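**Student:** Structure for this input, please:
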Amino acid sequence: MIKCIIIDDEPLAVEILQDFIDKVPFLQLKASFTNALEALQYVENEEVDLMFLDIRMPDISGIDFLRSLNKRPAVIFTTAYQEYALEGYHLNILDYLLKPIPFNRFLQAVNKAHTYLAALKGKPAQEFIFIKTEYKIVKVDLEDILYIEGLKDYSKIYLKDNPKPIYTLQNLKSFEAKFSPERFARIHRSYIVSVSKINVICKNRVVIGQTDIPVSIGFKNNLQEIIHQNS
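**Tutor:** Now for the predicted structure:
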């Protein structure tokens, strides 16, 4: 479980982040602050793994707040101002979320944090998952997954060297929360794909084997991130 806090002077922004955190199984919200100076003592004295930190705040900016810390957790910046991105990356932050923050972009950032913190603690990378299907539980190696299709009440997991998909009542959101975004990407409201299995990337689709999978407008940023990270 990743212990996280929110520091943002906008109550609505705090509320949105609280709602997002609530939806992610591996995140535990420990505290929220609308005053960065009040948060300072908490961060220094309590165990905090991850901090969602606004940049432009009264009294002290998020950047100056971060520089003042003796004990620095992992940080995801949240701000409405894109011009701070470069300075943020110079501080080795994990990610930079531009407001208004879409949930899929938030999820991508916290999955990155999950991977980073697991590596920091020496935890071995996840190599398989257990799937409940047809009154039994089967082990599925992540390396074998080509893509997952989400339907109304269930999902279909397509595997290499297996003509029949696995059916499960798990939805795409639960898979998205479990998987590292470096390995699996949500490219459509109905599809998660294995990044390493993509053969061709086109404007509005990707190709895995002989299958065309659509890319929706809302998830195009995820596709651009895949291209950027692997170019």
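
**Student:** going forward, measure contacts between C-alpha atoms and count neighbours the same way
**Tutor:** Will do.

**Student:** What residues of the lengthiest helix in the chain count as buried?
**Tutor:** Within the chain, and with DSSP state H defining each element, the longest helix by residue count is helix 103-120. Residues of helix 103-120 classed as buried: 104-115, 117 (neighbour count, 16 or more other C-alpha atoms under 10 Å).

**Student:** ok, now how distant is Leu120 from Ile166?
**Tutor:** As for Leu120, its distance to Ile166 is 33 Å (criterion: C-alpha to C-alpha, to the nearest Å).

**Student:** Assumed Asn92 was part of a helix.
**Tutor:** No: per DSSP: H, G, I helix; E, B strand; the rest coil, Asn92 lies outside any helix segment and is coil.

**Student:** Please generate a structure for the following sequence too, so the two can be compared:
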Amino acid sequence: MIEAIIIDDEPKAIELLENYCNRSSVILCIKSFRNPIEALQFIEQKTPQVIFLDINMPKLSGTQLAKLIPSNSHIIFTTAYPEYAVESYNLNATDYLLKPITYQRFFKAVDKVSIALKKETELKNKSTKPTIIVKSGYEKYQISIDDILYLEKDGNYMVYHTLKKKILARETVSAALERLPETFIQTHKSFIVSTTHIEVLKSKHVHIKGVKIPVSHRYKVNLEQKLS
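**Tutor:** Model prediction:
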């Protein structure tokens, strides 16, 4: 549920947006304000995800207030004056609602915020995933640990089999194991696997994405203990 606040000096305008929020299943109005100064104090404490912000208000205009609001709050301007549209976009507003506001237009703005929040979450999750750098010839690849399926020794080289590609690196098995997390384990003198990607464990091999990877007697007990 998206948490929102409403800032408008007109009670009827607040009432309309509150009703619209109540009709929606994706957004919740947690507070409404007629005084922008009081609203700013609340924002500094709570940082709501969405702020419905009127532009023409006494004491502090919506555009002035927008400059004081943290960037992680999405601003949707609400006003009866279309001439403020350009200025609102210069302030990185997510949307601009022209009064009188219909529910359909309100819902479209909320949907825009919902998409933006989803993208922000995906980007945040992606940026926090652990990665390693693999040197292949003159090139270096940054690979997400979660994307590595297994490693296969090929002569003096190690082949990184990932969800997207294969990367060849001049590396020993011991060197690869040393920099990989504990979710990786050696199953054979030439193979290291990600235990998170193992689909089936059999007596002499494991399955990862339909590929049979050998499990030698030397490493089988350690692998079974790890999976248990």
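
**Student:** circling back: the longest helix of the first structure vs the second structure - mean distance after superposition?
**Tutor:** In the superposition against the second structure, helix 103-120 of the first structure averages 0.7 Å from its aligned positions (mean C-alpha distance after the TM-score superposition for the first structure).

**Student:** right, and the helix or strand after that helix?
**Tutor:** Helices and strands here follow DSSP states H and E; after helix 103-120 of the first structure, the next one along the chain is strand 128-133.

**Student:** for the closest residue to Val159 of the second structure other than its chain neighbours, what are its contacts?
**Tutor:** Closest residue to Val159 of the second structure apart from its sequence neighbours, by C-alpha to C-alpha, 6 or more residues apart in numbering: Leu168 at 4.6 Å. If a contact means C-alpha atoms under 8 Å, 6 or more residues apart in numbering, then Leu168 of the second structure has 136, 157-160 as its contacts.

**Student:** Those in helices, which ones?
**Tutor:** Secondary structure of these is defined by DSSP H; no position falls in helices.

**Student:** Could you count how many residues lie near Lys136 of the first structure?
**Tutor:** Using other C-alpha atoms under 10 Å, the number of residues around Lys136 of the first structure comes to 7.

**Student:** what does Leu65 of the second structure give?
**Tutor:** A total of 16 residues lie near Leu65 of the second structure under the criterion other C-alpha under 10 Å.

**Student:** Same question for Lys67 of the second structure.
**Tutor:** Other residues within reach of Lys67 of the second structure by the criterion other C-alpha under 10 Å amount to 11.

**Student:** Quick one: the helices in the second structure, in order.
**Tutor:** Under the criterion DSSP H, the second structure contains helices at 11-23, 36-46, 62-66, 85-90, 103-127, 173-179, 217-227.

**Student:** Now distance to His74 of the second structure too, for these, in TSV please.
**Tutor:** Shown next, in TSV, are these (distance: least, C-alpha to C-alpha, whole Å):
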stretch	distance to His74 of the second structure
helix 11-23	16
helix 36-46	12
helix 62-66	10
helix 85-90	12
helix 103-127	7
helix 173-179	40
helix 217-227	44
